[in-house]
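Enquirer: structural data only, the sequence is not supplied:
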């Protein structure tokens, strides 16, 4: 309260003192909306003014200070703020190859039996998904092996004394439940099955992308007017 513009000034001074440096402002639209709007407070107006002054760099050497910002609503930015940024780059939704790689990154070293063809098919099925949407999808899929182990009625004991859920007709299957194994002190020996393509199909059947065509049209229109492709 009353110190916000001073903190902005201090931030830029710290960046200059530690140059080369980068100042990154996420969701900058929440800080630098159009000036003069009805819901604008005196404090927010002063913050915008100070930010504009600092970005202009009058009387300072800002050659080694980069101001980087991100927003999903570029039209909400005040025109003066927009002009302070030399480049206004539109980062589109990930393409096929990018989505395929994002699935691999988020799955990491989690045991699975997916092939390159499976990852490609998942990428094709997620047209219009953002990186965040794919992240949510994978997080949900990671719970599928746990759900299978919890609902399983048959387990098979491996050579290293681990218990894996299986079907009733599998050789060596033992009729038991996860609760019964836990009661015998074997909870740490239960090994969830690897993730399969079917697990992804199950999750994707109920998940929808969060970015609409209308959202994309706004970004593309802004890019044509003020920006450039990233």
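Expert: Good, I have the coordinates. Keep in mind that what you see is a predicted model, and the values were worked out from it rather than measured. Numbering: from 1, shown residues only.

Enquirer: could you use CA atoms for every contact and neighbour count after this?
Expert: Noted.

Enquirer: could you check how far the closest residue to residue 187 other than its chain neighbours is from residue 166?
Expert: Among residues not flanking residue 187 along the chain, residue 181 sits closest, at 6.1 Å (CA to CA, 6 or more residues apart in numbering). Separation of residue 181 from residue 166 (CA to CA, to the nearest Å): 14 Å.

Enquirer: likewise residue 178?
Expert: 12 Å.

Enquirer: if I look at these two, which residues touch both of them?
Expert: Overlap between the contact sets of residue 178 and residue 166, as judged by CA atoms under 8 Å, 6 or more residues apart in numbering, is given by residue 152.

Enquirer: surely the residue nearest to residue 187 and residue 175 touch.
Expert: No: shown here, residue 181 and residue 175 do not form a contact pair, counting by CA atoms under 8 Å, at 10.7 Å.

Enquirer: let me see the ranges of the strands in the chain.
Expert: Taking DSSP state E to define them, one finds strands in the chain at 21-25, 65-69, 89-90, 154-157, 163-165, 173-175, 228-229.

Enquirer: thinking again about what came up before, more neighbours, residue 181 and residue 166?
Expert: Using other CA atoms under 10 Å, the more surrounded residue of residue 181 and residue 166 is residue 166, with 21 against 16.

Enquirer: residues in contact with that one?
Expert: 152, 154, 155, 156, 173.

Enquirer: OK, contacts around the third one?
Expert: Read it as residue 155. Neighbouring residues of residue 155 by CA under 8 Å, 6+ apart: 163, 164, 165, 166, 167, 173, 174, 175, 176, 177.

Enquirer: okay, the last one and residue 196: tell me how far apart.
Expert: Pointing back at residue 177 there. 22 Å.

Enquirer: cool, the third one as well?
Expert: As for residue 165, its distance to residue 196 is 14 Å (criterion: CA to CA).

Enquirer: here's the one I want to compare it with:
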């Protein structure tokens, strides 16, 4: 199909699961898949003009050596730098209602050295649960002005948000007593983000990074 619709790109994520090192213990089906992959990538008569094959893996050293050679460029993508991490926080937060400023976003990028894009996604998802937890744990709510769930341009005066029991406008009730269309979820704050970050550790350690660097030194090529 890629050849029929060229120019085209074939992207294989987790390519190691398809093209791991061959062994005597693997099944005949697995061996045939790898052989066919080799033939299609660079076999006699293969016509791959204007067809780009990309593969991604976190364990490149487990690729079969013959298949590794078929990928002409082997490029190491390092962990995101500070500026990139800040942008990732923005992307993951999306349109979520927050109290975060540009300086807060920059601070988050600075304080997550060693975090991957997936790690940052976990931090944000955990932080997004904080308003839910706050609502579930609340014993008192108060009425405030807020936008309607159905139409953001319509403002109501009787929306309900969690509050302290000592707040002068506090009404004793649980979240189960709050009508769904009247609940105004608290915005995500920097305190929530710091709490989520403190409970999330980076998944890439120094040992992993060293293996990537060694593989790049042995087999890598500049992009």
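Expert: Yep, that arrived. Predicted, not measured: the structure shown is a model, and the values here were computed from it.

Enquirer: residue 165 and residue 196 of the first structure: which has the busier surroundings?
Expert: Shown here are residue 165 of the first structure and residue 196; by other CA under 10 Å, residue 165 has more neighbours (26 against 17).

Enquirer: residues contacting the more buried one?
Expert: So residue 165 of the first structure contacts 148, 149, 152, 153, 154, 155, 156, 191, 192, 193 (CA under 8 Å, 6+ apart).

Enquirer: now do the same for the last one: its match in the second structure.
Expert: It stands for residue 193 of the first structure. In the second structure, the residue equivalent to residue 193 of the first structure is residue 186, according to TM-score structural alignment.

Enquirer: residue 95 of the second structure versus the nearest residue to its match once chain neighbours are set aside, what's the distance?
Expert: Computed as CA to CA, 6+ apart, the closest residue to residue 186 of the second structure that is not its neighbour in sequence is residue 131, at 5.4 Å. Residue 131 of the second structure sits at a distance of 15 Å from residue 95 of the second structure (criterion: CA to CA).

Enquirer: give me the more crowded residue out of those two.
Expert: residue 131 (18 against 8).

Enquirer: list the contacts of that one.
Expert: Applying CA under 8 Å, 6+ apart, one finds that residue 131 of the second structure lies in contact with 185, 186, 187, 188.

Enquirer: please tell me how far stretch 134-148 of the first structure is from the chain's geometric centre.
Expert: The offset between the C-alpha centroid of stretch 134-148 of the first structure and the centroid of the whole chain comes to 15 Å, using CA atoms, centre = their mean, to the nearest Å.

Enquirer: related to what we said a few turns ago, ranking the contacts of residue 165 of the first structure by neighbours, who comes first?
Expert: Each of the contacts of residue 165 of the first structure was scored for neighbours by other CA under 10 Å, and residue 155 scores highest at 25 neighbours.

Enquirer: so what corresponds to that residue in the second structure?
Expert: Looks like residue 155 of the first structure aligns to residue 141 there (TM-score structural alignment).

Enquirer: ditto for residue 103 of the first structure
Expert: Checking TM-score structural alignment: residue 103 of the first structure goes with residue 89.

Enquirer: what's the spacing between its match and residue 21 of the second structure?
Expert: Looking at residue 89 of the second structure against residue 21 of the second structure, where the rule is CA to CA, the gap reads 37 Å.

Enquirer: just residue 159 of the second structure next, same as before
Expert: 60 Å.

Enquirer: okay, helices next: where are they in the first structure?
Expert: For the first structure, helices defined by DSSP state H occupy the ranges 4-17, 42-56, 79-84, 96-107, 116-125, 131-141, 144-151, 178-183, 197-204, 213-226.

Enquirer: now the longest one: which residue numbers in the second structure?
Expert: The alignment of helix 42-56 of the first structure onto the second structure (TM-score structural alignment) spans residues 28-42.

Enquirer: that stretch against the first structure, how far on average?
Expert: Here the mean offset of stretch 28-42 of the second structure against the first structure after fitting is 0.9 Å, by mean CA distance after the TM-score superposition for the first structure.

Enquirer: who touches that stretch?
Expert: Counting by CA under 8 Å, 6+ apart, the neighbours of stretch 28-42 of the second structure from elsewhere in the structure are 18, 19, 22, 46, 48, 66, 67, 70.

Enquirer: can you pull the buried residues of it?
Expert: 31, 34, 35, 37, 38, 41 (16 or more other CA atoms under 10 Å).

Enquirer: next one: stretch 128-148 of the first structure
Expert: 128-131, 133-135, 137-138, 141-142, 144-146.

Enquirer: can you check the distance spanned by it, start to finish?
Expert: 30 Å.

Enquirer: and what of stretch 144-158 of the first structure?
Expert: For stretch 144-158 of the first structure, the separation between the terminal residues is 21 Å (CA to CA).
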